[in-house]
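Chemist: Here is the input, now give the coordinates:
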Amino acid sequence: MIGALARKFFGSANDRRVKGYQSRVAAINALEPEVAALSDDALKARTAEFKAQLEAGKTLDDLLVPAFATVREAAKRTLGQRHFDVQLIGGMVLHEGDIAEMKTGEGKTLVATLAVYLNALAGKGVHVVTVNDYLAKRDSGWMGQIYSFLGLTTGVIVHGLDDAERQAAYACDITYGTNNEYGFDYLRDNMKYRLEDMVQRKHFYAIVDEVDSILIDEARTPLIISGPLDDRSEFYNTIDTFLPKLEKTTDFEVDEKQRTVTLTEAGMEKIETLLRDAGQLKGENLYDVENVSVVHHINQALRAHSLFNRDKDYIVRDDEVIIIDEFTGRMMQGRRYSEGLHQALEAKEHVTVQPENQTLASITFQNYFRMYKKLAGMTGTALTEADELFDIYKLEVVEVPTNVGIGRMDEDDEVYRTQDEKHAAILAEIERANARMQPVLVGTASIEKSEVLGEYLLKNGYKLIDFTKPKAMDKLYAAARSGKPAKLFAVLNARFHEQEAYIVAEAGVPGAITIATNMAGRGTDIKLGGSVEMRAQIETADIADEAEKAAKIAEIKAEIERFREIVLNAKEVVEIEPAKGSKPAKTVEKPGGLYIMGSERHESRRIDNQLRGRSGRQGDPGRSKFFLSLEDDLMRIFGSDRLDTMLTRLGLKEGEAIIHPWINKALEKAQQKVEARNFDIRKNLLKYDDVQNDQRKVIFEQRVDLMQNDSVAETVNDMRRAFVEDLVTKHVPENQYAEQWDVAGLKEELKRVLDLDLPVDEWAKEEGIADEELLNRIEQKADEHMAAKVAQWGPDVMRYVEKTILLQTLDHLWREHLVMLDHLRQVIGLRGYGQRDPLQEYKAEAFNLFEAMISNLREAVTAQLMRVEIVPPDVQPELPVMEAHKLDYNTGEDEMAFANAALAPMGQQQPAAARDPNNQDTWGKVGRNEDCPCGSGKKFKHCHGRYA
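Modeler: Have a look, this model is predicted:
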């Protein structure tokens, strides 16, 4: 209560912070007339002036006011848009390295230009992170006009660029790209063998668009670079044939909350029998050590059949299983689950089973984005996750006020007993809205549910708009002109990905009905009446005459303004029936504008808020309401049984809904519990990954140091001496008599590892010889052996060979180490049964494994260099063919892994049948030891792949 009183008199902490920006906003506004009077050249020259001031000792904070005023004026001249005062505040929040929460339609894309320009003046590169390639390309081209006008360069990183194109984009003052591309480029850079091949610069400053989606929703799935293993498609198909023979509850149990499936004892016995009959079981039983891999793949097959649903989690198209992003409803073309899960899905759907992969490098988004010296973000929905964003990233959320007050009415949820009753209620509400020409956006949680709802509309006389045909919207426009509803609807989900921007832009036309999966990160505003830009682009595409085109655009603008008025006036007057014995009926006017209908609640309140936020932009009126049923996933999984019983007792009739603010609060609490659980999962993931991250930093920094040095001779010499010392200490312990030395073992190890046949047995018989003297003689012989190789091949060749072998061996052992850490993570939880903290145990074991890896590195590098024979054309190191993934350690799957992301920079390997011997463009990536595609009969490395 005291806190509430304090907020009333002094304002909240957020209010006070926003108020603190007002003085600088006033200073920027005061500069506007002076800056507006400058010529284009004079305005552009301010960039050079600002850079000179920075070199002279001024800070970016000192330049904020004049720099913001400059960007505002440049935006007016290039885009015809002027930053509002609240947008200036948003820009200041971003510059300070925090999150600006700004409602949909407040112009976040334009806001970013202020902080981007100011920080780009430092010349260290600014990264703007978007959720998809479309937005990266759109925003870099659109906002790039401002930067180009002011003399700064803009690059864009999207899927499919080669290394030269990526280097050029990262070298720009400002670089736009997706979170995945930035992360994968970082991992690929740390697998390169030369500094000049690396594409990224240092991580100076980044602004993350849709920051909650990227830093929270996607943070549980680390980025993985992996390489292919042997083909085991028959094994997956064999396992899949067992699944129909298993029965739920008796043979296996499903936990939807935890997303796990476990075999019962009866199920294990049945599977053992089936495996034994199929010749796939080694040893006596399923849990013998030889069958660990088999058990893992059975579990993945169970998960594929029990937890993953076609047209919700994935779709099947053109002999492929294509993943659907749970947060956006988009098809993730080319992306694959790993750990054998995608192969299990392919076997389940009877499509071609592709080979699986092994991890080569990995990083979480948390650890990638924490590398930036300064990080900022913007979104419409971050306050519900403010604690997590501060806890993990030290980012504070600042709620920036809207330019115009929000005019949207958010109504209480309507809860029905069954899905059918809910669909009937949604249809009735659509009917009423359509009759008064109010545009409707119906939000669904998955493709499957959007199509169920679409089928329901089709059965009830509505027609689907086919956006693949020209003039698809003409009937809807004609209906809007006549004022009579056309009963047409559009579906926006992964199946209609290509028409996404058009469907979203026209969702505000009078009488439009749009069914959409999650609306996070769509990046296109829904404007009441429709989009001038989208219609002009489509309807003037065939008009060559400029005057005719201008007249057509003016006609479109006038019509959209008329449409807007229709939508604004599509109000609903509702008479609320009085309770018995109370006052007369009350009339309530519900606003026009875009009507948002949610077909169910999501696990996260943010997703619901993102859907609601599509209505009521820039002061427009609007409505939102959620329709729920007790059969919805959230209600079903989180305890609707008791509620169903209670409603039955209360006599709730079919078709009736329960509507009460208490229901909303109860649902919100359920959502908060789910969010808290997901936060714990992500936090736990980060604790484990921090252990790996400390080791990753050491390895990656060591690689860069090695590549920077012209010679690593001193490093490999130290490794060789350390290895010899360890070897001698092991076989010739200190303070022991010569008779107790393991001379035979030492001689054998020297021959095996160093390829040195030394008379250590003779030396050991010499009177008075000490272990130190023995060590010195062995080191001397080893040094002489290496000196002979240097003399034979020359210092330059040996320096190159040393660096190559050191880097390749380090990479190989690091990959093996990653696999060991993955296996360790999967079993370390069992230590909890022994009253030991699994995390502390993991830290200790991971440290021991890391030390063992370093010891193995010394031995492996020493052994290879002592034995190396050099054939000049074969020395060049080669990166493996790679794929990229996003691994969820907690569910044991790689989510949204995309197979082609890492291939473009190196060239994709082509099947032999697709290669034309006379056309090298068709060869793609050819392995060094493959037969040359030209047909010469030689290996590629000795033919067209030979180094000059």
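
Chemist: C-alpha from now on. contacts and neighbour counts both.
Modeler: OK.

Chemist: quick one: which helix or strand includes residue 177?
Modeler: If you go by DSSP states H and E, residue 177 is part of strand 174-178.

Chemist: for that strand, packing partners?
Modeler: Under the contact criterion of 3 or more CA pairs under 8 Å, 6 or more residues apart in numbering; DSSP states H and E, the helices and strands touching strand 174-178 comprise strand 126-130, helix 133-149, strand 154-157.

Chemist: Just put these in TSV and tack on distance to residue 48 and mean neighbour count.
Modeler: Conversion of the helices and strands packed on strand 174-178 to TSV gives the following (distance: least, CA to CA, whole Å; neighbours: other CA atoms under 10 Å):
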stretch	distance to residue 48	mean neighbour count
strand 126-130	17	26
helix 133-149	13	19
strand 154-157	17	24
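
Chemist: These: which one's closest to residue 255?
Modeler: Of all these, the one in closest proximity to residue 255, counting by CA to CA, is strand 126-130 (34.5 Å).

Chemist: Now do that closest one: distance to the chain's middle.
Modeler: Relative to the centre of its chain, strand 126-130 is centred 14 Å away, using CA atoms, centre = their mean, to the nearest Å.

Chemist: what about the closest residue to residue 867 other than its chain neighbours, neighbour count?
Modeler: Sequence neighbours aside, residue 755 is the residue nearest to residue 867 in space, at 6.5 Å (criterion: CA to CA, 6 or more residues apart in numbering). Close neighbours of residue 755, defined as other CA atoms under 10 Å, add up to 16.

Chemist: please give me the structure for this one as well, since I'd like to look at both together:
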Amino acid sequence: MLGIGNLAKKVFGTPNDRKIKATRPTVEKINALEADFQALDDAGLIAKTDEFRKRVAEGEKLDDILPEAFANCREAARRALGLRAFDVQLMGGIFLHEGNIAEMKTGEGKTLVATFPAYLNALTGKGVHIVTVNDYLARRDAEWMGKVYSALGMTTGVIYPQQPDQEKQAAYQADITYATNNELGFDYLRDNMKSELSQMYQRDHFFAIVDEVDSILIDEARTPLIISGPSQDRSELYITIDKVIPELKDEHFTLEEKTRNVTFTEEGNEFLEQKLHEAGILPEGQTLYDPESTTIVHHVNQGLRAHKLFQRDKDYIVRDGEVVLIDEFTGRMMAGRRLSEGLHQAIEAKEGCQIQPENVTLASVTFQNYFRLYDKLAGMTGTALTEAEEFADIYGLGVVEVPTNEPIARVDEHDAVYRTAKEKYDAIVEEIKKAHAKGQPALVGTTSIEKSEFLSQLLTEAGVPHNVLNARQHEKEAQIVAEAGKLGAVTIATNMAGRGTDIKLGGNVEMKVMEALEADPEANPDEVRARIEAEHAEEEQKVKEAGGLFVLATERHESRRIDNQLRGRSGRQGDPGRSAFFLSLEDDLMRIFGSERLDKVLSSLGMKDGEAIVHPWVNKSLERAQAKVEARNFDIRKQLLKFDDVMNDQRKVVFSQRLDIMKNADLSDVAEDMRHQVIDDLVDHYMPPKSYADQWDTQGLHDEVRAKLNIDVPVKDWAAEEGVDDDVIRERLVEASDAAMAEKTEGFGAETMRSIEKQILLQTIDAKWREHLLTLEHLRSVVGFRGYAQRDPLNEYKTEAFQLFEGMLDSLREDVTQKLSQVRPMTKEEQEAMMQQMLEQQKAQAEQQRLAALAITGKDQPPSGTPRAGFDENDPATWGNPGRNEPCPCGSGKKFKHCHGAF
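Modeler: Just a heads-up that it's a prediction; the model follows:
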């Protein structure tokens, strides 16, 4: 009897079926327009693009233009590539345009699907980003699909590492830009370190289509992108803290050798506070528990670990004044390896070595937060349903399963479970030999390089010819994958295999044609193609008769998604195929998830050596185990994201402020507001509201005003006047500081002063943000301990991060005000001295070039600045016969080839 849920599905269809059904009328509209667009000439397709752009600019919605735009794009692809999109590909395009993830099986043509929503959304003029997993695919897809966009009158760009600036800017200005997730993320960070708007690469974050979306938004989501650089020298801090640590007594800390952990006790904290106050590291009135003390607490903890946990000649040695770590397992020195977060520097201070600077984070972002910047996000992959909850929860993306163009004919067998790994591998080799003997191509999936090489050795011993595809052979990836569907081929692949290149039965025609033409460049390409296509058709038929591609997995992965990716390589476009998983109780997944029970069951069944258990129940229990692991990994990513969101909110504020500063030509109002706020804070501090005049610290206010605002005013005399309160003094300070700045602006000239304000604001924001990132890193590393006090670490982190951010903004105002108050125009004497210095430097450089030229030629040349005797600029006959690398006879000091000898 059907359950209620199943009955509802029978009557109304699944939610996925309903979404598919809803797109059918739109697909029919696109098909109805096909003849109209086929009737247009090439110029007519481009004219249509111009017409659509105009309609969008006039306010027409993209959804209304969609059927015509898709029909235009389908026709352009047919002409440019000879590919006519199937109805299911149009459906995929509609789902992407709506901001969903389209789950499309391998070989269903996802690369072409992306062109439809990309073209439609690029009509807005805002630029569309198509994101791929590696540079090879970004370049391949941009070149391949660029023909379609070009036929539609649109431009295509591609982003790759170490790209020249001008080329990168042009690529981002294109209508459609192909790039990897890493390059997009790093360019976003680099843009927010620039000081001129014209130097920035990226435009709006309008619409991104992410290919292999599960790999980019889930597998790589745990790793943040970080741009780092050497930090300022803090040797003094390490050395001062290092002097305090040896004074600690046993009651000041607790040491747990088992967990290699050491912490301060209450007495230890009190003792430390007193010592740090004496050393001037901890400001008066500040305790170790204040948010501002986070960095000091972090360094003190690292100092304690350096002294109590790390022993010389056991954990490290000192060689040539350098601390070198020792590997605890091999006892070998690990030259060049350094401990992070200041621990290595603490050991250097302890040993009296020279302290090397730490690397500090200049900017960082996670993929999760980068891709959430886009107004609209979409993705494509063959496997997303298992992670649908995470996509919905974190990115607000729905997952739609798009039906295949041809029904799937692949046979998926139940998992075969063996008792030992040896029995499993014996069975795998036998199975491969059987497939190879009948000419069925086999793709064998392993979980690591080590296992792929072990299996390769077994197959070599068994005399089975095969290819191995893993990270060590990734340059040959496309070629090995292209041959994996040939008659009798055996290919061993780790998880990274097969991305972006389909396994076609009988092999890949394009690859065969390319190889044939390389071998015989004189051959007629059309004749070669015709011959190879005929041979290929025959081989493809033989492979189909042998059963199509056989996917054999040697282990279950932690994630069902990776298993499904491997399985999906077989049975593309309705081809026959077969898949099987061979497991043993010694596999990692089986070992961790209750193999003892299974072992007892298998023993009680009286299984013989080499026998396997094959049953749907085993599949079910394995799927449950995998779902548990996936849920745990999702929780880890979710927790990481919650912490990163705190920093992300602050990052957005800082980056948008930087952008405003760069866009604004006149920042005098901002600088003035900051200056007035600093005056308010100073007056409130030294003359607290509602206090009496005898409680005012006028001397302190005078000194601070002089230091922060660079003005010398008689604050004491003002305070002694009858009827003067804090508001009057505030007004007088504002007037005096405004007058000083007006005088300064006059001295520099208004335009120069505006430029100085802009540069000081940007430099100070960047420096403060870098310090703040470091403090947040330190806070993050210690906030977990708050859990022991029954306090939620995340809430504690949010509260303290907010307080630190407020403190950063206060010190930003003070720094900017102080720097602006101290800049001054150069006197005439200083300008002359600077000019003189520059002239001397130029002379010294010219002399160096002359000496270098002498060293090269061995000939004595006239000194730089003196032309050769009889030299006439207009008569080459008077120049003599200098070598290309010799100094020019005109006496310029340059090489001849760069001066009068230049072509």
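
Chemist: so the strand holding residue 177 of structure 1 corresponds to what in structure 2?
Modeler: Under TM-score structural alignment, the alignment places strand 174-178 of structure 1 onto residues 176-180 of structure 2.

Chemist: Distance check, residue 707 of structure 2 against residue 431 of structure 2.
Modeler: In this structure, residue 707 of structure 2 and residue 431 of structure 2 are separated by 82 Å, where distance is defined by CA to CA, to the nearest Å.

Chemist: Over to residue 57 of structure 2?
Modeler: When distance is defined by CA to CA, residue 57 of structure 2 is 62 Å away from residue 431 of structure 2.

Chemist: likewise residue 453 of structure 2?
Modeler: In terms of CA to CA, residue 453 of structure 2 sits 18 Å off from residue 431 of structure 2.

Chemist: With neighbour numbers in mind, choose between those two.
Modeler: Higher neighbour count among residue 453 of structure 2 and residue 431: residue 453, with 17 against 14, using other CA under 10 Å.

Chemist: Can you tell me what that one aligns to in structure 1?
Modeler: When structure 1 is aligned by TM-score structural alignment, the residue opposite residue 453 of structure 2 is residue 451.

Chemist: residues in contact with its match?
Modeler: The neighbours of residue 451 of structure 1, taking CA atoms under 8 Å, 6 or more residues apart in numbering as the test, are residue 491.

Chemist: One more: the one 4 residues further on?
Modeler: Residues near residue 455 of structure 1 by CA under 8 Å, 6+ apart: none.

Chemist: Please identify the helix or strand for it.
Modeler: When elements are defined using DSSP H and E, residue 455 of structure 1 is found to belong to helix 447-459.

Chemist: post-alignment, the lengthiest strand in structure 1 versus structure 2, mean distance?
Modeler: When structure 1 is scanned for its longest strand (criterion: DSSP state E), the result is strand 621-629. After superposition onto structure 2, the average distance of strand 621-629 of structure 1 to its aligned residues comes to 1.1 Å, using mean CA distance after the TM-score superposition for structure 1.

Chemist: Residue 359 of structure 1 is nearest to which of the helices and strands packed on strand 174-178 of structure 1?
Modeler: Shortest distance between residue 359 of structure 1 and those, using CA to CA, is found for strand 154-157: 23.9 Å.

Chemist: how big's the offset between the closest one and structure 2?
Modeler: In this overlay with structure 2, the average offset of strand 154-157 of structure 1 from its partner residues is 0.5 Å by mean CA distance after the TM-score superposition for structure 1.

Chemist: Trace that strand over to structure 2 and give me the residue numbers.
Modeler: Counterpart in structure 2 of strand 154-157 of structure 1, with TM-score structural alignment as the criterion, is residues 156-159.

Chemist: quick one: what's aligned to residue 205 of structure 1 in structure 2?
Modeler: Across the alignment, which pairs residues by TM-score structural alignment, residue 205 of structure 1 is matched by residue 207 of structure 2.

Chemist: Residue 377 is in contact with its match, correct?
Modeler: Yes - look at residue 207 of structure 2 against residue 377 with CA atoms under 8 Å: they come within range, at 5.7 Å.

Chemist: could you measure residue 302 of structure 1 against residue 829 of structure 1, distance?
Modeler: Relative to residue 829 of structure 1, residue 302 of structure 1 is positioned 22 Å away (criterion: CA to CA).

Chemist: Which one of those two is surrounded by more residues?
Modeler: A count of neighbours by other CA under 10 Å puts residue 302 above the other of residue 302 of structure 1 and residue 829, at 28 against 16.

Chemist: The more buried one - nearest residue in space that isn't next to it in sequence?
Modeler: For residue 302 of structure 1, ignoring the flanking residues on the chain, the nearest one in space by CA to CA, 6+ apart is residue 261 at 6.6 Å.

Chemist: In which helix or strand does that neighbour reside?
Modeler: With elements taken from DSSP H and E, the one containing residue 261 of structure 1 is strand 260-263.

Chemist: Summarise which helices and strands the biggest helix by length in structure 1 is packed against.
Modeler: The longest helix of structure 1 (DSSP state H) is helix 661-708. Counting contacts by 3+ CA pairs under 8 Å, 6+ apart, helix 661-708 of structure 1 packs against helix 365-369, helix 605-612, helix 795-827, helix 838-867.

Chemist: The same query, at a cut-off of 6 Å, please.
Modeler: Using 3 or more CA pairs under 6 Å, 6 or more residues apart in numbering; DSSP states H and E as the contact criterion, helix 661-708 of structure 1 has no neighbours among helices and strands.
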